[in-house]
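[1] Have a look at this prediction, sequence included:
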Amino acid sequence: MQDVKQSETPEQLKLENQVCFPLYSAANEVVRAYRPFLAAHDLSYLQYLVLMVLWDAQELEVKALGQRLNLDSGTLSPLLKRMEAKGFVLRKRGSDDERVRLISTTEKGEQMRDAVADMPKLVACQLGLELDELKQLKRLCEKVLAAS
């Protein structure tokens, strides 16, 4: 066997110099912070996101919901089926085009809005950031997303 000569890793390839790793880790930490609060309401993080979009939009086509959440149909369809089985959403066919699937909240889904109203404050407290820091972090994340 040949000895492989170890060369020094260039600075730009060192993990501690990457923006991707702390961003990835922080995103996971934020989602983990939500879990205990959401579990008390039998919700996953993605189900919570779906409800937030539907509370604002009332009713949406599945395609539009997927675009809003950056989720493909392979992720969204089973998620919506589980939410329907739990009684949070109603899936129906479009009246003009039966290929179109429409999603809306049920009464139980609407009631969940009040049940989770304090969720952002609870999670913010867990993250240990001030309100202005959270707003700055959100703006920076939106800037990254807009550039992609």
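    On my side now, so go ahead.
[2] From here on, just use CA atoms for contacts and neighbour counts.
    Fine.
[3] chain center to the strand or helix carrying Lys92: distance?
    Per DSSP states H and E, Lys92 falls inside strand 89-93. Put simply, strand 89-93 sits 21 Å off its chain's centre (CA atoms, centre = their mean, to the nearest Å).
[4] Only the buried residues of that strand, if you could.
    89-91 (16 or more other CA atoms under 10 Å).
[5] putting a second one here so we can go through both:
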Amino acid sequence: MNKYDKIKLQNQICFPLYALSREVIKKYKPLLDKFNLTYTQYVTMLVIWEEEKIMFKELAKRLHLDSGTLTPVVKKLEAMGLIIKYRNKDDDRNVTIEVTNKGLLLKDEILEVPEKIYCNYKGDEEKLILLKQLLDQLLLNTPNE
């Protein structure tokens, strides 16, 4: 083993995660195009649908996104009429995001997306479940900055 083995692409933890993530997100694109959503908008809506009303800071934390990345996503979702955002009356630094009726209607329509994604991995369901569990554990142990 030479000293440069640790910087070979094949020995990096990040690369297969990155490559698989790109491949999976690519599979979402045609499904989400039907709803005029990007992948980032979709995962943002998943959290908003779960909570129906959430503080911006909590949304960013749940998505592991910084404010600069999430702000334009939220603005676009608001412009699409899927959410509303408003400042807290007691503390205008706190922004609340809330799903609209139009957003709730989309929730019912988009139920097909996860089912169609899983169809791409027939025969690998157990591996997917294990991978998700392992990734969730690693994310829990990763400081959210």
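    That came through fine. In this text, all values refer to a predicted model and were calculated from it rather than measured experimentally.
[6] related to what we said a few turns ago, can you tell me which of the buried residues of strand 89-93 of the first structure lies nearest to Leu145 of the first structure?
    Nearest to Leu145 of the first structure among those: Val89, at 27.9 Å, using CA to CA.
[7] residues contacting the closest one?
    Shown in contact with Val89 of the first structure (CA atoms under 8 Å, 6 or more residues apart in numbering): 80, 83, 103-106, 109.
[8] at 10 Å what do you get?
    If a contact means CA atoms under 10 Å, 6 or more residues apart in numbering, then Val89 of the first structure has 47, 50-51, 54, 59, 80-83, 103-110 as its contacts.
[9] so which of these hold up in the second structure?
    Conservation of those in the second structure, assessed by both residues aligned by TM-score structural alignment, their matches' CA atoms under 10 Å: retained contacts are 51, 54, 59, 80-83, 103-110.
[10] Buried ones only from these, please, as a ChimeraX command.
    Selection of the buried residues among these in ChimeraX, burial being defined by 16+ other CA under 10 Å:
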select :51,54,59,80,83,103,104,105,109,110
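[11] my guess is Thr106 of the first structure contacts Glu84, does it?
    Yes. Thr106 of the first structure lies in contact with Glu84 (CA atoms under 10 Å); the separation is 8.8 Å.
[12] tell me, what's touching those two both at once?
    90-91.
[13] Looking at the second structure, name the residue matched to Pro36 of the first structure.
    Mapped onto the second structure by TM-score structural alignment, Pro36 of the first structure lines up with Pro30.
[14] helix, strand or coil for its match?
    In three-state terms, and counting by DSSP: H, G, I helix; E, B strand; the rest coil, Pro30 of the second structure is helix.
[15] ok, and the closest non-adjacent residue to Leu15 of the first structure?
    Phe21 (7.1 Å; CA to CA, 6 or more residues apart in numbering).
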